[in-house]
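Engineer: sequence and predicted structure are below.
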Amino acid sequence: MMTTVTSGVPASTPTQETYHTIEEVCTQLKVANSTVRRWMSLGKLRYLKIDGAVRIPASAITEHLHGGKQ
């Protein structure tokens, strides 16, 4: 559902999110698989499960690196 302002112009434009596997995040951040999984289990790194496959939004990586939500 898109929100509109009174002028009829969309209030926000949907953006395309990029998703990464655990292995890709490990490579990007140069950390072990167990480290990424620990961050996920502690709620420090947002992730999605799609048909059993774990995907981590690029925005979640940025949030984690900056110590919380941006």
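Structural biologist: Sure thing, it's come through.

Engineer: please make it C-alpha for all contacts and neighbour counts, starting now.
Structural biologist: Noted.

Engineer: which residues in this structure form strands?
Structural biologist: Per DSSP state E, the chain has strands spanning 19-20, 48-50, 53-57. These are given in chain order.

Engineer: also this one, for the comparison:
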Amino acid sequence: MQNKNTKSFIVLHNGRIVIEAYFNKRTAITPWYWASAGKTFTASLTDIAEQEGYLNIQNKVYDYNS
């Protein structure tokens, strides 16, 4: 991963970190811009919310307006 310019890598199992690694002078507290990762994170949360019945991606946004 270091050769591919990876900044960090994490593996979660049952909600717990089992592997955490940082590369190329990065640490757990090094700030960096992660807009692309943010999009992936948002898509993942949306998928989880749909799987757990919190939303249906076929519905319109205004269907959730309270």
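Structural biologist: Cool, got the structure. Every value quoted in this text rests on a predicted model; they were computed, and no experiment measured them.

Engineer: now the TM-score, please.
Structural biologist: Between these two chains, after superposing, the TM-score reads 0.28 (TM-score structural alignment, normalised by the length of the second structure); 27 aligned residues with a Cα RMSD of 2.6 Å.

Engineer: that older thread, looking at the strands of the first structure, which is nearest to Glu63 of the first structure?
Structural biologist: strand 53-57 (10.0 Å; Cα to Cα).

Engineer: make TSV out of the strands of the first structure and add distance to His64 of the first structure.
Structural biologist: Compiled in TSV, those are given as follows (distance: least, Cα to Cα, whole Å):
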stretch	distance to His64 of the first structure
strand 19-20	14
strand 48-50	15
strand 53-57	11
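
Engineer: any chance of those in a markdown table, plus mean neighbour count and distance to Ser41 of the first structure?
Structural biologist: A markdown table is the format used below for these (neighbours: other Cα atoms under 10 Å; distance: least, Cα to Cα, whole Å):
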| stretch | mean neighbour count | distance to Ser41 of the first structure |
| --- | --- | --- |
| strand 19-20 | 17 | 17 |
| strand 48-50 | 10 | 12 |
| strand 53-57 | 16 | 12 |
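
Engineer: appreciated, that's everything.
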